[in-house]
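Chemist: predicted model and sequence follow; I will ask about them next.
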Amino acid sequence: MKARTRNSSLTNALQILKSFNLEQPEWSLREIAANQNISISTAHRLLKTLEEENFIIHEKQHYKLGTSILRFTNIFIDDLDVLKGMTPYLKSLTKKTGQSAHIAMLSGKEVLYLKKEDGLIQVPLKSHIGRRNPFYATSSGQVIVAFMPDDQRLALLQQTQFIDFTTSTLTTIEQYERSFQQIRQQGVAISREELHMQFMSIAAPIFNKQNEVVASVSIAGKVKALQPNEKAFALSLKQTAEMITQFIQKYGAGSPNDIFNK
């Protein structure tokens, strides 16, 4: 079991809330205790408190997120004026390509999706707002890291343990450095079946006023739909990224957190 500290109860409660996602929206008491490495009695006590505040709902021996989470989510989304301002650009991109479009930023070793516009072509690809994926297996993450300063990029690569999700996933620093060089030359990152078989994505970087990469815009879909139009889609992404860059630069923020928490 986890060692108890003064803030362990709060930490455990937050970790429980973070464990709910689209892949597993419901947990049993035993599953939560095992997943968080805490005792069943501790898990029950924390869940009871969360339930009393409507952060958790208990139904049929399982727990799921409650209405308080929805209230905070709506407040957060509504307050992000910069993301709302990107909506016309994403809608235009989905209209041109027919594919779902995303805005993402780097969060640690993962890429975090901040905004999504569904395309005309619906595909069974889980890329919802708030989802995190390993940066190295997605075009969204790769294009951000490719344009990072050399020392930051190398430090991130050295700290990353690469998992081969498919036979196309790159697994060495040398492979990624060669790929990043090509990304910088092309202005876009193209990920073919590196995270999921039969799917690919294309992404372009978004920069702040200091010409530092802060986010990416991407489209994702089936290989058979994107690959024949790869060049045209890449051009549309670069044009969209440039328009979003111009829009975002008026905020004058120095980092992704400054921009998306403004």
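Modeler: Ah, there it is.
Chemist: switch to C-alpha atoms for all contacts and neighbour counts from now on
Modeler: Fine.
Chemist: gap between Leu46 and Lys18?
Modeler: 14 Å (CA to CA, to the nearest Å).
Chemist: below is an additional structure, to be compared with the one above:
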Amino acid sequence: MQSKNKTVVRSMDVLNLFLTHSRLSLSEMVQFSGMPKTSVYRMVTAFEEMGFLEKDEEGNYSLGLLFLQFGQLVSERLDIRQIALPVMQRLRDEVGEAVNLIVQDGEEAIYIEKLETKQAVGLFTKVGRRSPLYAGACSRIILAFLPNDEREDYLNRIELRPMASGTITDKTKLLPMLEESRKLGYTLSRSELADHTCAIAAPIFNNNGQIVAGISIAGINVNFQEEKLPLLIEKVKSAADELSQKLGYVEM
């Protein structure tokens, strides 16, 4: 094991002490961890500077507010997943295609839930997969509904790289597509993340009207012929609207 990996493991050993203790002194951390005092001191000092630990007037340490922020993010995403799963199952059964639930994670989108199609031929995606916000229906629906300043800042910084034959790599083409998605309430993509595939996505909003996730159906291109699109779009938008309502969103 590399030395820096050992350091990470030892650092986690110190933080794990707070799973069973609300407050600890430096001496107690040394005693419980069995590590040299100088090593523990360096770790604790770094954790305090980063906001992972807080020190009170008596010199005791407790977990910092940064953990509360991380915990809130995880809680929100898990709640979305739990709320979404029954709706996703119904949507999958109605349309016969794979259903994805995606949230934003920095400059990427990440799949937090996936229901496979029951058809013999489908797409390979998995929970934890990441994609750039500009590529693929579910990723791009998040980008489309970001606040204007966030979206512009992202587009100014990002380079549009091809992922498959249909990836949009021209910003002059991408911008009107984002505006159209905001107006219509959905996004359609073809061969953007993988060739010969198609996806339809719609946005999910919270009680503050902010986009928190995207839901999509995805499959092979031949299953998304033009005459089928209106019904498929209606189904995806309806599922997204239902989830938004469950999160407290009220359309103005």
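Modeler: Good, I have the coordinates. Only a predicted model underlies this, so the values are computations on that prediction, with no experimental measurement involved.
Chemist: what's the TM-score here?
Modeler: The TM-score (TM-score structural alignment, normalised by the length of the second structure) is 0.66; 184 aligned residues with a CA RMSD of 2.8 Å.
Chemist: the more surrounded of Leu46 and Lys18 of the first structure?
Modeler: Using other CA atoms under 10 Å as the criterion, Leu46 of the first structure and Lys18 rank with Leu46 on top: 17 against 10.
Chemist: show me what the more buried one aligns to in the second structure.
Modeler: Here Leu46 of the first structure stays unmatched in the second structure, going by TM-score structural alignment.
Chemist: three-state assignment of Leu46 of the first structure?
Modeler: helix (DSSP: H, G, I helix; E, B strand; the rest coil).
Chemist: identify each buried residue in the biggest helix by length in the second structure, please.
Modeler: For the second structure, the longest helix by residue count, based on DSSP state H, is helix 65-95. By 16 or more other CA atoms under 10 Å, the buried positions in helix 65-95 of the second structure come out as 77, 80-81, 84-85, 87-88, 91-92.
Chemist: neighbours around Leu106 of the first structure, how many?
Modeler: The number of residues near Leu106 of the first structure, taken as other CA under 10 Å, comes to 24.
Chemist: hey, where'd the helices end up in the stretch 51-200 of the first structure?
Modeler: 67-79, 81-97, 139-146, 150-159, 173-186 (DSSP state H, counting those that start in this stretch).
Chemist: so the longest helix seen in the first structure matches what in the second structure?
Modeler: Criterion DSSP H: the longest helix present in the first structure is helix 230-249. Using TM-score structural alignment, helix 230-249 of the first structure lines up with residues 229-248 of the second structure.
Chemist: so how far is the matching stretch off the chain centroid?
Modeler: 19 Å (CA atoms, centre = their mean, to the nearest Å).
Chemist: next one: stretch 138-154 of the first structure
Modeler: The answer for stretch 138-154 of the first structure is 15 Å, by CA atoms, centre = their mean.
Chemist: ditto for stretch 161-177 of the first structure
Modeler: 19 Å.
Chemist: what's the match for Ala201 of the second structure in the first structure?
Modeler: Per TM-score structural alignment, Ala201 of the second structure is aligned with Ala203.
Chemist: one more: Met88 of the second structure?
Modeler: Match for Met88 of the second structure (TM-score structural alignment): Leu90.
Chemist: who's in contact with its match?
Modeler: The neighbours of Leu90 of the first structure, taking CA atoms under 8 Å, 6 or more residues apart in numbering as the test, are 101-102, 116-117, 240.
Chemist: can you rerun that using 7 Å?
Modeler: Leu90 of the first structure makes contact with 101, 117, according to CA atoms under 7 Å, 6 or more residues apart in numbering.
Chemist: distance of it relative to His102 of the first structure?
Modeler: 7 Å.
Chemist: now for these two: what residues contact both?
Modeler: Glu117.
Chemist: not counting its neighbours along the chain, what's nearest the residue nearest to the spatial centre of the second structure?
Modeler: Centroid-nearest residue in the second structure: Val103, 3.0 Å away (criterion: CA atoms, centre = their mean). Spatial nearest neighbour of Val103 of the second structure, chain neighbours left out: Ala213 (4.4 Å); criterion: CA to CA, 6 or more residues apart in numbering.
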